[in-house]
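> Okay, here's the prediction I keep looking at, along with the sequence it came from:
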Amino acid sequence: MSILVGKKAPMFTTKAVVDGDKIVEDFSLEQYIGEKHVVFFFYPADFTFVCPTEIIAFQNKIAEFEKRNVAVVGCSVDSEFSHWKWLQIEQSDGGIKGVKYPLVADASNSIAENYGVLAGEYDYNENGEIIFKGQPAAYRGLFLIDKEGVVRHQVVNDMPLGRSVDETLRMVDALQFHERHGEVCPADWHEGEKAIIETQDSIASYLSN
C-alpha cells in the first residue's frame, strides 16, 4: 500500500454521477484545487451491505462538511451506470437514493491502484498474459486532501470494517485549525480544545495538565 501523506494526490479525469442523477464525462478533483479541501473515499462495490451505511452516513453529515468548505467525493470500481442505478433505488430497498455528492466511476481500477487501495494486483501468467490476482475492488481508503492538492491524512480499512464519519470531521477540524493557527493538535483533539505550540516547554506544560 502506498503512503500518500505529504504527497500530491493522484489526479484523474473520469466519469462520475453528481447530484444523484447526472452522469458527467470529465469529473476531476482538480476542480477543487485552490478552492476546497476534499475528503476522497473509496468503497469496495455498489449494491453491497457495509458500503451504503458509509455512503449514506457521509450524506447525512454533508452540511457539516459544506460549512467547513470541504467537498466529499466517493469512488468504487463500478461503472457510472451502476452508480446511477443504485442512486435511483430507495434506501429502504437497499439503495442510496438521496446521496448528492459525486460518485466516481473507476471501472479500469486505475484510480484505486494509483491511491494504493486496490485489493489485488496485475501480473503475468506462464503464457505471458496479463492476469489479475486478488479481488478487483478497493479497500475502504479515505484521503483528506488540502487546497494545494496534497494528501494530509489517510486511513485504509479492510472491506468488512466501516469507517467513522465523525472521525473524518475531527481530522478536517484538526487540519483546518493547524492551517489557521500553526498550532498542532494532540491526541483526541476536538474543536475548541487546547492545542500545542511546538516547543519543548509547551509540550511539557500540556502533558503536565
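Alright, I've got the coordinates.

> Could you use CA atoms for every contact and neighbour count after this?
OK.

> Mind giving me the packing neighbours of the host helix or strand of Gln59?
Assigned by DSSP states H and E, Gln59 belongs to helix 50-60. Applying 3 or more C-alpha pairs under 8 Å, 6 or more residues apart in numbering; DSSP states H and E, one finds that helix 50-60 contacts helix 165-181.

> After the helix it packs on, which helix or strand is next?
Assignment by DSSP H and E places the next element after helix 165-181 at helix 200-208.

> Now do that following helix: which elements does it pack against?
Secondary elements touching helix 200-208 (3+ C-alpha pairs under 8 Å, 6+ apart): none.

> May I see the buried residues of that helix?
The neighbour-count check on helix 200-208 (16 or more other C-alpha atoms under 10 Å) flags nothing as buried.

> before we move on, the earlier item: any residues touching the next helix or strand after the helix holding Gln59, and which ones?
Sequence-wise, the next helix or strand beyond helix 50-60 is helix 62-67, with elements assigned using DSSP H and E. The contact list for helix 62-67, computed with C-alpha atoms under 8 Å, 6 or more residues apart in numbering, reads Ala71, Val72, Leu169.

> The second one reaches Phe40, doesn't it?
Yes. In terms of C-alpha atoms under 8 Å, Val72 counts as a neighbour of Phe40; the distance is 6.1 Å.

> In the longest strand along the chain, which residues are buried?
In the chain, taking DSSP state E as the definition, the longest strand is strand 130-138. Within strand 130-138, the residues scored as buried using 16+ other C-alpha under 10 Å are Pro136, Ala137, Ala138.

> Span of stretch 141-153 from start to end?
11 Å (C-alpha to C-alpha, to the nearest Å).

> hang on, the earlier thing: need the buried residues of strand 130-138 in a markdown table (columns: distance to Val24).
Below are the buried residues of strand 130-138 laid out as a markdown table (distance: C-alpha to C-alpha, whole Å):
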| residue | distance to Val24 |
| --- | --- |
| Pro136 | 24 |
| Ala137 | 22 |
| Ala138 | 22 |
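
> Identify, from those, the entry nearest to Phe27.
Ala138 (19.2 Å; C-alpha to C-alpha).

> from memory the closest one sits against Glu121, does it?
No. Using C-alpha under 8 Å as the test, Ala138 is too far from Glu121 to be in contact (11.2 Å).

> Can you report how many residues lie near Asn157?
Look at Asn157: counted by other C-alpha atoms under 10 Å, it has 15 neighbours.

> And here is the other one:
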Amino acid sequence: MVLSSSPDQVVTRAPGAISLQIYAPVSESQLMQVLRLHHTVMYIFYGLLGVTRILGSTTNCLPVFLTKLALSNAFLVQAFIMYNHTHGRVVVDIFLHKILALATVLTGVVSFMEVLTKNNITLELLRSSLILLQGTWLWHMGFVLYNPTGGFEWDLTDHHSNMLLTVYFCWHYAFAYIIIGVNYAVITWLVKWRCRKFCSMQIPLLKNSEQEQELEEM
C-alpha cells in the first residue's frame, strides 16, 4: 500500500471499487475497506486449506503432510492479521484482539509441530482445545464489544477491564480442556466397550467352527 505525502490529493475511482492505496488524510471509508481486506485475506488462506484438503483426498500427487501445513499457515496468517487489526480501536478492543492472536498463533505452532510428527494424539488434542478456545473467545468478544442481550455494557476505555478479561481467558481455556477431556474419555470408553462386546461375540463363533472341523476329521 502507498501512503501519499500530499494531503490534498484527490482520488477519483469507480463507486464500490476497493482501493489498494491509502491517501492522507485517511478517511473512515478507507479504513473500513482495509479492515474488510484483512478478513478477505484470512478467508483466502482458509480457502486454500479447503482446496488442499480436497486435492489431498482425491489425488495421490500431494504429500500427506501438506494439509496440516496449509492449516498451520492459515492459523499463522490469521494471528498476524488479528494482531495488526487494531487501528483506531479502544484499549479493551485492542486487548481482546491481541489475546485472540495469541491463541491463534499457538494453534498454528501446534499444527506445524504435527507436520514434523506423525499420529501424535497429544498434539491433536492440544490443537483441538486451542481451536475450541478460539471459538469460545470469539463469542466472548462479541458479548463484550456489542452485547446482543442489551444488558450490561463494558467500559472499553478502562484498563482495569483487561485484568478481568485475562481471568476470563484462562477460564475459557480450562473449559476447552474439560470439553476435550470429556470427549476423549467417553469415546475411549465406547471404543473399548464395543471391542469387548465384539470380541465376546466372536469367541463362541470360533469355538463352533473348531468343533465343526473336529467332527469332520472324525
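Great, that's in hand. Given the structure is predicted, the values throughout are model-derived calculations rather than measurements.

> quick one: TM-score?
Comparing the two superposed chains by TM-score structural alignment, normalised by the length of the first structure, the resulting TM-score equals 0.26, with 86 aligned residues with a C-alpha RMSD of 5.6 Å.

> which of the residues in the helix holding Gln59 of the first structure are buried?
Under 16+ other C-alpha under 10 Å, the buried positions of helix 50-60 of the first structure are Val50, Cys51, Pro52, Glu54, Ile55, Ile56, Ala57, Phe58, Gln59.

> Report all helices and strands that the longest strand of the first structure contacts.
Looks like strand 130-138 of the first structure contacts strand 118-124 (3+ C-alpha pairs under 8 Å, 6+ apart).

> Quick check: buried residues in the strand it packs on?
Leu118, Ala119, Gly120.

> got the contact list for that strand?
Here strand 118-124 of the first structure has contacts from Asn109, Ala112, Ile130, Ile131, Phe132, Lys133, Gly134, Gln135, Pro136, Ala137, Ala138, Tyr139, using C-alpha under 8 Å, 6+ apart.

> Tabulate those (JSON lines), appending distance to Lys22 of the first structure.
Shown next, in JSON lines, are these (distance: C-alpha to C-alpha, whole Å):
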{"residue": "Asn109", "distance to Lys22 of the first structure": "22"}
{"residue": "Ala112", "distance to Lys22 of the first structure": "23"}
{"residue": "Ile130", "distance to Lys22 of the first structure": "34"}
{"residue": "Ile131", "distance to Lys22 of the first structure": "34"}
{"residue": "Phe132", "distance to Lys22 of the first structure": "32"}
{"residue": "Lys133", "distance to Lys22 of the first structure": "34"}
{"residue": "Gly134", "distance to Lys22 of the first structure": "32"}
{"residue": "Gln135", "distance to Lys22 of the first structure": "29"}
{"residue": "Pro136", "distance to Lys22 of the first structure": "26"}
{"residue": "Ala137", "distance to Lys22 of the first structure": "24"}
{"residue": "Ala138", "distance to Lys22 of the first structure": "24"}
{"residue": "Tyr139", "distance to Lys22 of the first structure": "26"}
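
> Quick check: the two most widely separated of those residues?
Ile130 and Tyr139, at 22.1 Å, using C-alpha to C-alpha across the contacts of strand 118-124 of the first structure.

> on that earlier part again, next structured bit after the longest strand of the first structure?
Counting by DSSP H and E, the element after strand 130-138 of the first structure in chain order, helix or strand, is strand 140-145.

> Remind me what the next helix-or-strand element following that next one packs against, helices and strands.
Per DSSP H and E, the first helix or strand lying C-terminal to strand 140-145 of the first structure is strand 151-157. Counting contacts by 3+ C-alpha pairs under 8 Å, 6+ apart, strand 151-157 of the first structure packs against strand 140-145.

> Distance check, Gln135 of the first structure against Val155 of the first structure.
Distance from Gln135 of the first structure to Val155 of the first structure, by C-alpha to C-alpha: 19 Å.

> Centroid-nearest residue for the second structure?
By C-alpha atoms, centre = their mean, the mean C-alpha position of the second structure lies nearest to Ile131, the distance being 4.3 Å.

> How about the helix or strand containing that one, which residues are buried there?
Element membership for Ile131 of the second structure (DSSP H and E) is helix 121-145. For helix 121-145 of the second structure, a neighbour-count test (16+ other C-alpha under 10 Å) marks 123, 126-134, 136-137, 140-141, 143-144 as buried.

> hang on, isn't Phe112 of the second structure packed against Ser72?
Yes. Between Phe112 of the second structure and Ser72 a contact is recorded at 5.4 Å, counting by C-alpha under 8 Å.

> ok, the two, which is more surrounded?
Ser72 (25 against 21).

> Now that one. Nearest residue, chain neighbours left out?
Gly108 (4.4 Å; C-alpha to C-alpha, 6 or more residues apart in numbering).

> same check, this time on Ala176 of the second structure
Ser129 (5.3 Å).

> how close does the one you found sit to Tyr43 of the second structure?
For Ser129 of the second structure, the distance to Tyr43 of the second structure equals 22 Å [C-alpha to C-alpha].

> thinking again about what came up before, wait, which of the buried residues of strand 118-124 of the first structure is closest to Phe81 of the first structure?
Leu118 (20.8 Å).

> Just give the nearest non-adjacent residue to the closest one, would you?
Nearest to Leu118 of the first structure is Ala138, by C-alpha to C-alpha, 6+ apart, at 4.6 Å.

> wait, Ala71 of the first structure sits on Val39?
Yes. In terms of C-alpha under 8 Å, Ala71 of the first structure counts as a neighbour of Val39; the distance is 6.2 Å.

> related to what we said a few turns ago, which one of the buried residues of helix 50-60 of the first structure is nearest to Val18 of the first structure?
Nearest to Val18 of the first structure out of the buried residues of helix 50-60 of the first structure is Gln59 (C-alpha to C-alpha; 12.7 Å).
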